[in-house]
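J.: My questions concern the predicted model and sequence given below.
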Amino acid sequence: MSYVEADALTAEVVAEYLRDNPDFFQDRKELVDRLAINNVEQGAVSLVEVQLKRQRQRIEELEEEITSLMSLAANNDKTFYEFMALQDQVLKCRDFMQVIKAVEQKATELGLKAYVRILSQSGFYQLSDEGYAKFSLNHLNGKDAYLGRLRKTDRQDLFGEQSAPELGSYVVLPLAKQSPIGLLAFSSEDGGHFQPYMDTLFLRHLALVVAHMAETLPWQNDNEPRAQHTSSQ
């Protein structure tokens, strides 16, 4: 065995021993003070300094995580009440056009745009079977929601000729019971508003309620004026 191989083996034995005995330096503080680690920015620094720096960095990371979580909790709290109120309103609707209007109105209040598309419908609110199947295969694939940007072909498949933000962000949720019914989607002009990591709990619950109403309500009561789709255009 060469000296190089022996040194490498010895170093590995020492490293393994230190991993198995993390308190080795507890009673050898003079040794800790003598150990030095080369640092590009600071030159040679002691092991204690390295540990303190890492601890400070970790504390800063934790503080940032806590700040982010608090911000998320505050936003979620606001979102929770907004969508709870919307669900209550949706459950009082007498036909599905009222449901669509309620969803669109709430989206407008939140600075968003809403899209409700139904597979069994024709006209403005129609969802193409082929287009939805392609989108589901490419983006949903068993997931509860899609969040992020949409390509032009995806926007056309889902929303037809309705104007949709080219550089915006989207959340798309399937509407389904025993079988697919359609989709519920929201868009923002802000390309970073809907991100893949976001929690969609409230929106998924809203989608369940909307799907239930789509199955149980008539499309539009005959004694009401014919609905216009002004808020979604």
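T.: Yes, it's here.
J.: use CA for all of it now, contacts and neighbours both
T.: OK.
J.: Tell me the secondary structure at the residue most central in space within the chain.
T.: Nearest residue to the geometric centre of the chain (CA atoms, centre = their mean): Met198, 2.2 Å. The three-state label given to Met198 by DSSP: H, G, I helix; E, B strand; the rest coil is coil.
J.: Any buried residues in stretch 212-220, and which?
T.: For stretch 212-220, burial by neighbour count (16 or more other CA atoms under 10 Å) applies to 212-214, 217, 219.
J.: before we move on, what about stretch 91-111?
T.: Those would be 93-107, for stretch 91-111 by 16+ other CA under 10 Å.
J.: which ones among those residues are found in helices?
T.: When the buried residues of stretch 91-111 are checked against helices (DSSP state H), the matches are 96-107.
J.: re the thing from before, for the residue nearest to the centre of the chain, what are its contacts?
T.: Leu147 (CA atoms under 8 Å, 6 or more residues apart in numbering).
J.: Distance of it relative to Val172?
T.: Using CA to CA, to the nearest Å, Met198 is found at 13 Å from Val172.
J.: Can you work out which residues contact both of the two?
T.: Counting by CA under 8 Å, 6+ apart, the contacts common to Met198 and Val172 are Leu147.
J.: Would you map the helices across the chain?
T.: Going by DSSP H, the chain shows helices at 3-20, 29-34, 47-91, 96-109, 129-135, 152-159, 201-216.
J.: before we move on, the earlier item: between the ones in helices among the buried residues of stretch 91-111, which is nearest Arg117?
T.: Nearest to Arg117 out of those is Ile100 (CA to CA; 9.5 Å).
J.: Endpoints of stretch 183-201, how far apart?
T.: Stretch 183-201 has an end-to-end distance of 16 Å (CA to CA).
J.: In it, which residues are buried?
T.: Using 16+ other CA under 10 Å as the burial criterion, the residues of stretch 183-201 that qualify are 183-189, 191, 193-194, 200.
J.: where does it sit relative to the chain's centre, distance-wise?
T.: Chain-centre distance of stretch 183-201: 7 Å, with CA atoms, centre = their mean, to the nearest Å.
J.: try it against this one:
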Amino acid sequence: MSEAATLTAETIAQFLQDNPAFFDEHAELFSSLKVPHPHARHTLSLGERQILTLRTRNKELEWKLSELLHNANSNEAISDHVTLWCTHMLAEQDPQRLPQRVVDGLRQEFRMLEVALRLWDLPALTDERFQGSDDMLQAFVAGLQKPYCGQEGYLPAHEWFDSKPGSVAMVPLTHEGRSIGVLAFAAEGAEHFKPDMGTTFLEILGKLASACLSRLNYAA
């Protein structure tokens, strides 16, 4: 078998990579060689094809940059919402009003979501609307290692909301290593809270709410 017969696209590509001066030494080939157009039936010179490739890559980079800027702006807006929510909780002097303050603040800052709160093992809590005496609920929340995101969660919790949710997030609340409640969010869309989504932001909300509501462990 001749050496020419063993040539493959891979060996030719490797040769060109290993010999970058090839087209300098054969400039007339570079200008005359034609390759298929990626989006049409006619052909292009190698130079035109390279320019087209660079334009495509440039457009992809522009889209990525736009996405990064959008995410940065979105994260900044979320940070502002959380900061404002925290200032409202810190300003509340009456611990008994804290559960409603937590819920109202989150509803105000995240208007596309429904918010619910259930608490337990907080001796000073007197507002029955927020008391979660359901043993099965407490067991479900105590078993969460991180916020639950999905279409089900603890199904009876769906009744806490004005309308049947498409998806829910259930954030466990803890104080000094023990479970004290759950912060629940409901969205209309089935894909809003997904099992594979990141939960860092929800965990931050849970820690902030837990620290705030722990005052009900000591209030008179």
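T.: Thanks, I have it. Since we're looking at a predicted model, the values are computed, not measured.
J.: Tabulate the buried residues of stretch 183-201 of the first structure (CSV), appending distance to Gln156 of the first structure.
T.: Shown next, in CSV, are those (distance: CA to CA, whole Å):
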residue, distance to Gln156 of the first structure
Leu183, 14
Leu184, 15
Ala185, 13
Phe186, 15
Ser187, 14
Ser188, 17
Glu189, 17
Gly191, 18
His193, 21
Phe194, 19
Thr200, 24
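J.: what two of the residues you listed are the furthest from one another?
T.: Spatially, the most separated pair among those is Leu183 and Gly191, at 20.7 Å (CA to CA).
J.: Tell me how far the residue opposite Glu30 of the first structure in the second structure once aligned lies from Ile78 of the second structure.
T.: With TM-score structural alignment defining the correspondence, Glu30 of the first structure maps onto Glu28 in the second structure. From Glu28 of the second structure over to Ile78 of the second structure the distance is 58 Å, taken as CA to CA.
J.: Between the two, which is the more surrounded one?
T.: Of the pair Glu28 of the second structure and Ile78, Ile78 is the one with more neighbours under other CA atoms under 10 Å, namely 15 against 10.
J.: so who does that one touch?
T.: Ile78 of the second structure makes no contacts at all, as judged by CA under 8 Å, 6+ apart.
J.: For the nearest residue to Pro165 of the first structure once chain neighbours are set aside, give me its contacts.
T.: Setting aside the residues directly before and after it, Pro165 of the first structure is nearest to Glu189 in space (CA to CA, 6 or more residues apart in numbering), at 5.8 Å. By CA under 8 Å, 6+ apart, the contact set of Glu189 of the first structure is 112, 165, 167-169.
J.: how about Glu189 of the first structure, what's its match in the second structure?
T.: That one, Glu189 of the first structure, aligns with Glu188 by TM-score structural alignment.
J.: that older thread, quick check: which of the helices of the first structure is nearest to Ser122 of the first structure?
T.: Between Ser122 of the first structure and the helices of the first structure, the tightest spacing by CA to CA is seen for helix 129-135, at 11.5 Å.
J.: same for the closest one, what does it pack against?
T.: When contacts are defined as 3 or more CA pairs under 8 Å, 6 or more residues apart in numbering; DSSP states H and E, helix 129-135 of the first structure sits against helix 152-159.
J.: From Pro195 of the second structure, how far off is the nearest residue to Phe22 of the second structure once chain neighbours are set aside?
T.: Nearest non-adjacent residue to Phe22 of the second structure, counting by CA to CA, 6+ apart: Leu16, 7.0 Å away. For Leu16 of the second structure, the distance to Pro195 of the second structure equals 47 Å [CA to CA].
J.: swap in Glu114 of the second structure?
T.: Taking CA to CA, one finds Glu114 of the second structure at 19 Å from Pro195 of the second structure.
J.: cool, and His70 of the second structure?
T.: From His70 of the second structure to Pro195 of the second structure the distance is 24 Å (CA to CA).
J.: Likewise for Asn71 of the second structure?
T.: In this view, Asn71 of the second structure and Pro195 of the second structure are 21 Å apart by CA to CA.
J.: mind checking what Ala13 of the second structure lines up with in the first structure?
T.: In the first structure, the residue paired with Ala13 of the second structure is Ala15, using TM-score structural alignment.
J.: need the contact list for Val210 of the first structure.
T.: So Val210 of the first structure contacts 90, 99, 175 (CA under 8 Å, 6+ apart).
J.: In the second structure, which of the residues you listed still touch?
T.: Compared against the second structure with both residues aligned by TM-score structural alignment, their matches' CA atoms under 8 Å, those retain Leu175.
J.: want to throw the contacts of Val210 of the first structure into TSV with distance to Ser120 of the first structure?
T.: Output for those, formatted as TSV (distance: CA to CA, whole Å):
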residue	distance to Ser120 of the first structure
Val90	20
Val99	16
Leu175	12
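J.: Between the contacts of Val210 of the first structure, which sits nearest Leu9 of the first structure?
T.: Leu175 (61.5 Å).
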